[in-house]
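> sharing a sequence plus its predicted fold:
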Amino acid sequence: MTPGARASAAIEILTEIEARKRPAADALKDWGLSHRFAGSGDRAAIGNLVFDALRTRASTAFVMGEDSPRALALRTLASSWGLGPDGVAALADGGRFAPEPLTPAELEGLKREIAPDAPAHIRGDYPEWLAPLFERGLGHGAAAEGAALATRAPVDLRVNSLKATREKVLNGLRRFEAEPTAYSPLGVRIAAGSGPSRSPHVEAEPGHGKGWYEVQDLGSQLATLLAGAQPKEQVLDLCAGAGGKTLGLAAAMANTGQLYAYDSDRMRLRPIFERLKRAGARNVQVLQAGDAEALAQLEGRMDRVIVDAPCTGSGVWRRRPDAKWRLGPQMLEARLAEQQAVLDLAAPLVKPGGRLVYITCSVLPSENRDRIDAFIARFPELKLAPWRQL
């Protein structure tokens, strides 16, 4: 496919996403199934353009005067992809499969810069209704943090210390220019690409099949490390999902003690079995999804209860940029209620002197400190532990 044809395809998919309010990944999958002539490189380039366009929807609308699918794609090509206004004008020549030529207004929009005094939610590319929460949680850095969340994410890996060392993993992935992370002693990072370039499919590498590493964001790795699970402890991962943090906890416990993995949703929990086997994690007991009686038997016995709570996911918008535009006040309220419920479920399971670890992938204070303050008000016998003591 030509660059112009790829741009037209991205506009078509963005139109579908907007019209049907669909997740971008679903729309891209369906487009690929109905356009089998597109090669893997074409599909990757189109997907990158769609996701990059969604990352900067607010700032694009501000400078272009509209947030139509065409405006989103053209502005992304000019700015994020580095084509510039002239490059986009050359691409959009109205030829076969290419976008129609630029209008004078579009050309002016592509040349326009975002003013330093533009509203924070424009400079940070997040929904305007979230501006008060971003400002309360992030202060004067709200726009900068939002802008960082509007960039592409790198590929982060966690070394499985039960089977490999970081040096071994780095050596196995050296052709991808993998680097050790600064904060996690188990982290390996492959930088994000730009434009149409694809991220490497590291899960197809032999090291992944051998259980040497798992794909896991650095933030999740740090949360697992801060949880402080120790060998021979009794630990519950209460919202285990597919088991990303469960695997990290099992390794931290050196395959000793007893680690329970639980989730209320059996479909979320299903992938954990294959992952545990590949990682060589033998100290994990997976509880049946939704089994309240099994949880009740753990009451007052757990050294640590890990609550990786359901949340808005505002901290992982780099990976799911379309999610920020689907998020609304009602969805936030639903997540707050779920967080309260899971915390209340977790509290009785912690033994005297034990620790409850609350984790979200959100940057919103209403999902973080506000929830903990409300929780401690309900359970005054629990006290906050300063993170530096963890």
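Cool, the structure landed. Numbers count the residues shown, from 1 in each chain.
> please count neighbours and contacts with C-alpha atoms only from this point.
OK.
> report the separation between residue 311 and residue 192.
25 Å (Cα to Cα, to the nearest Å).
> between the two, who's got more neighbours?
More crowded of residue 311 and residue 192, by other Cα atoms under 10 Å: residue 311, with 23 against 15.
> residues contacting the more buried one?
Residue 311 is in contact with 332, 335-336, 339, 360-362, 367, counting by Cα atoms under 8 Å, 6 or more residues apart in numbering.
> now render those as JSON lines, adding secondary structure and distance to residue 315.
Shown next, in JSON lines, are those (DSSP: H, G, I helix; E, B strand; the rest coil; distance: Cα to Cα, whole Å):
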{"residue": "332", "secondary structure": "helix", "distance to residue 315": "14"}
{"residue": "335", "secondary structure": "helix", "distance to residue 315": "14"}
{"residue": "336", "secondary structure": "helix", "distance to residue 315": "16"}
{"residue": "339", "secondary structure": "helix", "distance to residue 315": "16"}
{"residue": "360", "secondary structure": "coil", "distance to residue 315": "8"}
{"residue": "361", "secondary structure": "coil", "distance to residue 315": "5"}
{"residue": "362", "secondary structure": "coil", "distance to residue 315": "4"}
{"residue": "367", "secondary structure": "helix", "distance to residue 315": "11"}
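> okay, one more to line up with it:
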Amino acid sequence: MRFHKNLTDGVIEALEKIFNEGAYADRALESLLKHNRQWGSRDRGFVAETVYEIVRWKRLYAEIAGAASPYSRADLYRILGAWALLKGHSLPAWPEFSGLEEKEIRDLHANLVKQRKFRESVPDWLDRLGAESLGEEAWTRELEALNQQAPVVLRANTLRTTPEALRTQLEKEGFKTDFIEGYPWALKLQQRANVFRTQAFRDGWFEVQDASSQKVAPFLEAGPGMRVVDACAGAGGKTLHLAALMENRGQLLALDVYPAKLEELQRRARRAGAYNIEARAITSSKVVKRLEGKADRVLIDAPCSGLGVLRRNPDAKWKLDPGFVETVCQTQRDLLREYSRMVKPGGKVVYATCSILPAENHLQVAEFLEGEAGKGFRLLKEEAVFPSREGFDGFYMAQLERVG
């Protein structure tokens, strides 16, 4: 591989924003690529893939390079150089790479990877938490899986098309896909590519949604004509799936505390042809209180640590801290207690997270059922999805029925 100074400078610019300024990796890259429209697809691919590789393995490469936060530009170039040498690339004779010796780099790598926290590149506290929560062997398996690049999975929008017709259309546009056994709406791209420029996307035929995430909406068992509440709707990935399952019949209330996310949901809903969605911002407790006992189904896709989706959000592990995990667990308790009141007797609630930590998942549900707010509920079923087993994102879902 031949290095080009403008591209490597772009990589360094993105890493500075992510590591030193706390920017999200996807947004830093989006901004960088937007300001460098002259780069071709291969150049853009190199920059994006290199940035994500270094973000994913930051601790390992930084340790090998002898770099410490906050990272200077020289530190970041040493990290980039260590990555390149370990990938088998030759470094150009630039002053930024001076002093980097391949043998020394490989020797340091061989010693460091004997320790899981370096081999899988996670903070000490997170490595301890994962091992304590899941056990040493299970945590090791999950970390290995979470450090693999996530596949691009699409969900066919059945309000507009069928999975079979979508596959045919995408192939006409140059994108080959495979069906995924056990996931009726899912298509997996055979090669990573930008599908947002396709006519199929503009026509609302699909959304990009991981296969595990596609399990959540059907777990709620919502049907046409029901009154359904997506209580933490965000930008609406699962809301849109619910609208399709409801065949645009019934009322689908999308709630969130962030109005900007709901605006994005409404834009996506128009493209998807989802017309039974009503977005409501939660501006006070009155919004939820007015809905108490009135919904047939309630989805609580709760804020979480996001440890199940590190493959696609590797920068999250550098933004998390123990205090955040404790705070988000308390938020989950509050939401489960308060939002479950919206379901009517005989109705169902699904509590879901994209985490693999028991404290955010089945232990959270067990605590709810043992408390005062959970006395009128019973657990019907639950499912934990692990990346090491299914090959997709980590998720948890519990279906509760209100019996009184």
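Ah, there it is. Keep in mind that what you see is a predicted model, and the values were worked out from it rather than measured.
> follow-up on the earlier one: can you tell me which of the contacts of residue 311 of structure 1 is closest to residue 112 of structure 1?
residue 362 (32.0 Å; Cα to Cα).
> measure the closest one to residue 123 of structure 1 for me?
Where residue 123 of structure 1 is concerned, residue 362 of structure 1 sits at a distance of 19 Å (Cα to Cα).
> so for these two, which sits in the more crowded spot?
Per other Cα under 10 Å, whichever of residue 362 of structure 1 and residue 123 has more neighbours is residue 123, with 22 against 18.
> residue in structure 2 paired with the more buried one?
Under the alignment by TM-score structural alignment, residue 123 of structure 1 pairs with residue 119 in structure 2.
> how about stretch 143-158 of structure 1, aligned to which bit of structure 2?
Residues 140-155 of structure 2 are where stretch 143-158 of structure 1 lands when matched by TM-score structural alignment.
> quick one: what's aligned to residue 301 of structure 2 in structure 1?
In structure 1, the residue paired with residue 301 of structure 2 is residue 308, using TM-score structural alignment.
> any idea how many residues pack against its match?
By other Cα under 10 Å, 23 other residues sit near residue 308 of structure 1.
> helix, strand or coil for the counterpart of residue 93 of structure 2 in structure 1?
Residue correspondence to structure 1 (TM-score structural alignment): residue 93 of structure 2 is matched to residue 93. Of the three states, residue 93 of structure 1 takes coil under DSSP: H, G, I helix; E, B strand; the rest coil.
> who are the contact partners of residue 93 of structure 1?
Here residue 93 of structure 1 is in contact with 99-102 (criterion: Cα under 8 Å, 6+ apart).
> who wins on neighbours among those residues?
Among the contacts of residue 93 of structure 1, residue 99 has the most neighbours (other Cα under 10 Å), with 22 neighbours.
> now the residue nearest to that one when sequence neighbours are not counted: how far from residue 47 of structure 1?
Leaving aside its chain neighbours, residue 99 of structure 1 sits nearest to residue 92 (4.8 Å; criterion: Cα to Cα, 6 or more residues apart in numbering). Separation of residue 92 of structure 1 from residue 47 of structure 1 (Cα to Cα): 19 Å.
> more neighbours: these two, which one.
residue 47 (24 against 21).
> the closest residue to the more buried one other than its chain neighbours: neighbour count?
Residue nearest to residue 47 of structure 1 in three dimensions, not counting chain neighbours: residue 28, with 6.7 Å by Cα to Cα, 6+ apart. As a burial measure, residue 28 of structure 1 scores 23 neighbours (other Cα under 10 Å).
> go on, residue 285 of structure 2?
For residue 285 of structure 2, the neighbour count with other Cα under 10 Å is 9.
> so who does it touch?
With contacts defined as Cα under 8 Å, 6+ apart, residue 285 of structure 2 has no neighbours.
> just give me the residue closest to the centre of structure 2.
The centre of structure 2 sits closest to residue 309, judged by Cα atoms, centre = their mean, with a distance of 4.3 Å.
> that one contacts residue 355, correct?
Yes - checked against Cα atoms under 8 Å, the pair residue 309 of structure 2 and residue 355 is within contact range at 7.4 Å.
> follow-up on the earlier one: okay, the match of residue 301 of structure 2 and residue 240 of structure 1: tell me how far apart.
Here residue 308 of structure 1 is placed at a distance of 7 Å from residue 240 of structure 1 (Cα to Cα).
> same check on residue 89 of structure 1?
Plainly put, residue 89 of structure 1 is 49 Å away from residue 240 of structure 1 if you go by Cα to Cα.
> what about the equivalent of residue 360 of structure 2 over in structure 1, neighbour count?
When structure 1 is aligned by TM-score structural alignment, the residue opposite residue 360 of structure 2 is residue 367. Residues near residue 367 of structure 1, counting by other Cα under 10 Å, number 24.
> which residues sit in contact with residue 367 of structure 1?
311, 336, 339, 360.
> among those residues, which pair sits farthest apart?
Across the contacts of residue 367 of structure 1 (Cα to Cα), the longest gap, 11.3 Å, separates 336 and 360.
> which helix or strand contains the counterpart of residue 82 of structure 2 in structure 1?
Taking TM-score structural alignment, residue 82 of structure 2 has residue 75 as its aligned residue in structure 1. Using DSSP states H and E, the element containing residue 75 of structure 1 is helix 69-78.
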